[in-house]
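> my questions concern the predicted model and sequence given below.
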Amino acid sequence: MYELIRKKASQFMLKRGWKELVAKSGAYQQSLFEHTMCELDVLLQLLPILRLPNHYDLKLEEEQILIVSVIGHDIGKETKEFQDYIKGLSQEKALHIITGLTKKVVPEICEILGFSDLQHYSHQIIENCINLHMSRNRTDANLIFSIFQGIGRWKALADIVYTLDNFCSARGMLAALSTLEQSNLSMHIKLAYHQVVVRGVSTVFLHKAAVDSFIKQGWSPILFFSEGTIYAASSASQIYEPARETIEGRLFQLIEEVTGKDVSRLMVGSPVANILPKPDLFDYKETEIYLRIAAGKIKRSSFARKKYGDRVKVVKSYLKLIKPDVKELSQETVDRLSERIDIAQPEMVIFKFFKAIMGENLIGREGVSIAAAEYERMFGEGSWRKLQSTSTLMPARDMAHTVDYFWKLPADRFGYSGGNVGELADEKRDSLLISILNGIAERVYSKIETPPSRSTVNKKMAAAFIEDLIRPSKQEDLKLLVEKQLKAYSQSKPFAGKETKKAEYICPVCNLPFDDGVKASADFLSNPQTHTNRGVSHGKFDYVMICRTCYFERILRQLLLQEKSSEMIVLLPRMNIGYQAGQLLVERVQKFYEQACIFMFGSGDPDRQMSLSLTHLIARNVSGRELYQLSGEEIAGLLTYRHSDETRKKLRRDLEKRIKHFYEGSLEQANLEWATEFPTWDEAISAVINNLVDEPVVTEIRDEVYRLGPQLKTVCQTPNLILIPLTQPIILGKDGDANAALRRLFVSLFIGLALDATVAIISNNDGFDFEGWEGVALVPPVASIRKMVNGNWISLENARRWFRAIGAASILTPSTAYPERSNLFAILSEPTPGHILRRIEEKNNGQVSNYHFEYLDIIEEVLH
């Protein structure tokens, strides 16, 4: 029933244009639709409590009175006088309690909701509830008048509407809590809340863990904020807040679900840098998978393509290690040893990865001893020491100290006939080496007490992230906490940019003190050698040190994206959001991601792809559409473009060429491996394009040709905080900072208006210094753009104008022919539309079309 009421109420509000009307401005901003729907959601969540006999014992008629009153309580805000006043267009103060309008609209709402059984006296009660929901209207005269007009429990019902309006209008979670605790409802409703420090991706899972734990205890969430959630229960119920340990346990489960997916792409790094970039995420059960990925990190023939002089240097270094007395070096010897080193390249990387996972940091000192014994039992005495002497990929040393030991082993020891292992085919050698090293690893893991697994680090993550939970709080000596912080602030400066023991640090990311942290790496933090004002002004500065919680936060982001995020789209409630609206928001974002995946991974037509940077195409796609009516799937669709005919033909030719090359031109062989019966290559390629061939090799080729893959990921668990990490920044071609900032602002406005949310796009290193009440979209921190829009945030009343203007400017860029680096910014910086028109005339031989004037009119709305 409640769902139907919400649907009918929503239709009533949308028909009257409440999405585009402002209800709250100043302290924070909400549309009339958002604010009213928030109050309705809170009421619907509380009705099951209020109807209990030991509380208000509400009858059906009284519940309907409350519902109608809440929907119509701000009806006066839809007048032009009030909208001009709240938007600052008029200095004349406008009130929104208009008794004549109330009397007119109450029957309309009753009819729309199907509350036709409500009698005339009920309508009078509803009018009282609406007309007395503001403190300034609760004068003695109005109360006495209402007493004569009212019937039944009108005052109790009016007080509920009054309290709910104050509750949903309070700026911030703690202020909202205080409002309810000081109202008459406090006798009937028990309140609780959770509150967190907003950090990033981890915060999304922390919110989810807290909400799940509270609901499991019997609490009902009634209002969501970016930093926490308020819960309610009957004051007569015997329920308590969940323990922090309970929330931490649920948080661990959520992290396990994320990290339980395939993360093998992240585990094997660069052979010439860090081969194991994320040791914390290593899981011993997946060793063989990692070794196979390592084998593919470098291709055979890569060394053979090097210049002759470079190969000579490597061969000389190799010979010095195995035959120090060699003086002369013929070209035949160089070519022969070059070929030998070349075909050994994948095996070198396999050994290198094996060495990394057999380190003391992962298997302990006891494990290293076991590994050394097992390794030398296989490869011979002294081989373990030689393995340890290798570091980053150095072909000469790797060949002499690892591969040679392997190739000298007799082949019949492993079931192959005659000769040594080095004489086997390349693929057989790779598989054999992986099998041998995986076997050694398994024997090591079976003999140590705690083999390395992600569950271990997941528990560490949960333990770290739970520290961001402010409430439910833990017992802590505040005096000791303050003393620790003061000590860190006073002593940390000399240690910034240096990795030393017994140091005091301040994390440059979250500003919290720590002593046991992580040396930042470009693998998870952009510009880790960037100087910080936490350090001394002069002297040596190495990589910054960050706390483990910030390190885990970055690792979690990579786990979700399978690579380092470039930028992050942040969605927060515009101050607050009710339970049902919050659930719908989460559902729309999830539907958006499901549809986006179809475009990103080419599940259907790979020629239709997604881009957040093509501002002009998005603007054309959106033209004529009501943003607030868009479904999640439609939002994703509006961010797509289709390849031109020429590009489609080129991509098809490239795909056909690569597939034919792989199958050596044999369609018969392709049909055999695909279990298909295509009569021509043309039909076969069409099937591949349409994703109808289920063959891993073919899928990989298709993805490479069409550049399919993840561009974004949604981290969407609760409406408190929704994150969309991006693999690539929102930038087009040669965009300068100002142009790129306008594109990010355009995307923020699009999402913010479509989803009724506060949106910010931040870089991978940025923290969260906003709460959701500031406006619709964060203006990127580019001085020229913030000066252009006159602020750091785009307000609700200005959001649609700036969205349309940036879109119009992007469509006009070809006609104005400003430099590609700054064309968007140049158009929006012009003093008048006439200047833009003159530019169009100059660049188009005096030719101007009607559509130019249409877009110039849109841009004029924001020009100073």
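That came through, no problem.

> rest of the way, CA atoms for contacts and neighbours
Will do.

> the strands in the stretch 351-500 of the chain, which residues?
469-471 (DSSP state E, counting those that start in this stretch).

> tell me the spacing between L560 and V263.
Distance check for L560 against V263: by CA to CA, to the nearest Å, it reads 9 Å.

> structure B:
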Amino acid sequence: MSIPSLFGLFVREALERKWHLVEAKCGAHGAQTLLAHSLNAMSVTYSVGKVLGWSEDKLRLAVASRAVHDIAKKRWKCGKERPPKGMNEEEEKEAREILRHLGLSEEEISVAISLAQKDETFGNIKDFMAGAKHEAIAPDVLDLAMLGDRLASMKDPSEPVYKDTEARLKRLGLFITYHKVSVVRGISTYLLHRALIELYQQKGFAPVLFFSSGVVYVGKKEAPRLTREEVLRSLEETLTSFLREKKRELGRAAIGVVSQKAIKAPEYVFVDEDVAKALWNLLTKQKSVADPSVKDNDLSAKGFGSYLGDELTLGEREAAIKFYKGMKYLLTYFNNLLKSAKEDFGVK
């Protein structure tokens, strides 16, 4: 079974066990449910493992172990006592059941349980005894598993890492960096994040942890120093790419209301050829106003209704007026379209 498939299976298991209602991290900032934290730890472990270039076979058990590494938090009163570290017998039984449902063999389950137990720092003799009974784990796999947990516990992209995390990064031959914006807005912040992610990826750093205010990256060399020119160029490329992805939406946004201005935003059409094609494709499908309103003066002697025969019922007269007004608006629209083609696009 592939590693990505583990995530969906785990979410289903966690929801059935109501892990989304159990606190694993508490506090005013960075609170996480047991489901969220376990899933984050799995994801970070997988992302960092890919940076290391590990095979799926080697990486799979490290990722799976993150699904159950904090299962003891189910009996924890968040903020009122020290978090438990080792699993008790009942929790280990449940952890094995979860891993079994994730498709692991019994041998793999034993290794994953050992990894989940040994990555924790023992706080008392009970925790120590719970972890000591399990078999040894390869040091690099242990470092990766613990690193995934530590990074997934971060509350902010600029948060300093612990010394033991620095040591694990060093042993794995990895470096960590981040970007953070000062103000979180909407689409502009999204595009800035996207531009910086692309820039860091070009320099060999993979995004492994995402916040609304920034992103944490991991790479195999010293963190790069980005120049202002590089950021601006990447932002320009990202914005252009984003606009091209939205060519139909841009084409639609460029079109005005039938009874008003034909092309309300001609500048959108110049993003690229595909946007222009989308615009004209939409224009060819433009229809008249579907249900134009019929006012009292339309039915009066001065309105279009005066041209209709007296033998028509009121409903028939209104239907005829709607058809006339709709066609009038459509003809006006195409007249404005020709005018816009001349004024905005230089068509002679």
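Perfect, I can see it now. Predicted, not measured: the structure shown is a model, and the values here were computed from it.

> what does the host helix or strand of K170 of the second structure rub up against?
Assigned by DSSP states H and E, K170 of the second structure falls within helix 163-172. Helix 163-172 of the second structure is touched from outside by 52, 140, 143-144, 147, 150, 175-176, with contacts defined as CA atoms under 8 Å, 6 or more residues apart in numbering.

> what do you get if the cut-off is 10 Å, keeping everything else the same?
52, 139-144, 146-151, 160, 162, 173-176, 218-220 (CA atoms under 10 Å, 6 or more residues apart in numbering).

> which of the residues you listed fall within helices?
52, 139-144, 146-151 (DSSP state H).

> pretty sure A24 of the second structure contacts L39?
No: under the criterion of CA atoms under 10 Å, A24 of the second structure is not in contact with L39, lying 11.6 Å apart.

> looking at the ones in helices among the contacts of helix 163-172 of the second structure, which one is closest to A132 of the second structure?
Proximity of these to A132 of the second structure (CA to CA) peaks at L142, which lies at 14.6 Å.

> the helix or strand harbouring L9 of the second structure vs the first structure, mean deviation?
Element membership for L9 of the second structure (DSSP H and E) is helix 3-16. Mean deviation of helix 3-16 of the second structure from its aligned counterpart in the first structure after superposition (mean CA distance after the TM-score superposition for the first structure): 3.8 Å.

> got a winner among the ones in helices among the contacts of helix 163-172 of the second structure for most neighbours?
Highest neighbour count within these, by other CA atoms under 10 Å: G148, with 28 neighbours.

> which residue in the first structure aligns with that residue?
By TM-score structural alignment, G148 of the second structure lines up with L164 in the first structure.

> now A170 of the first structure: how far from L177 of the first structure?
A170 of the first structure is 9 Å from L177 of the first structure, by CA to CA.

> can you give me the strands in the stretch 201-350 of the first structure?
Taking DSSP E, counting those that start in this stretch as the criterion, the stretch 201-350 of the first structure carries its strands at 220-225, 228-234.

> out of those, which is closest to G807 of the first structure?
Among those, strand 220-225 sits nearest to G807 of the first structure (CA to CA), with 30.9 Å.

> between the closest one and strand 228-234, how big is the angle?
160 degrees (axes from the mean of the first three to the mean of the last three CA atoms, to 10 degrees).

> so strand 220-225 of the first structure matches what in the second structure?
So strand 220-225 of the first structure sits over residues 206-211 in the second structure, by TM-score structural alignment.

> next, count neighbours for E92 of the first structure.
11.
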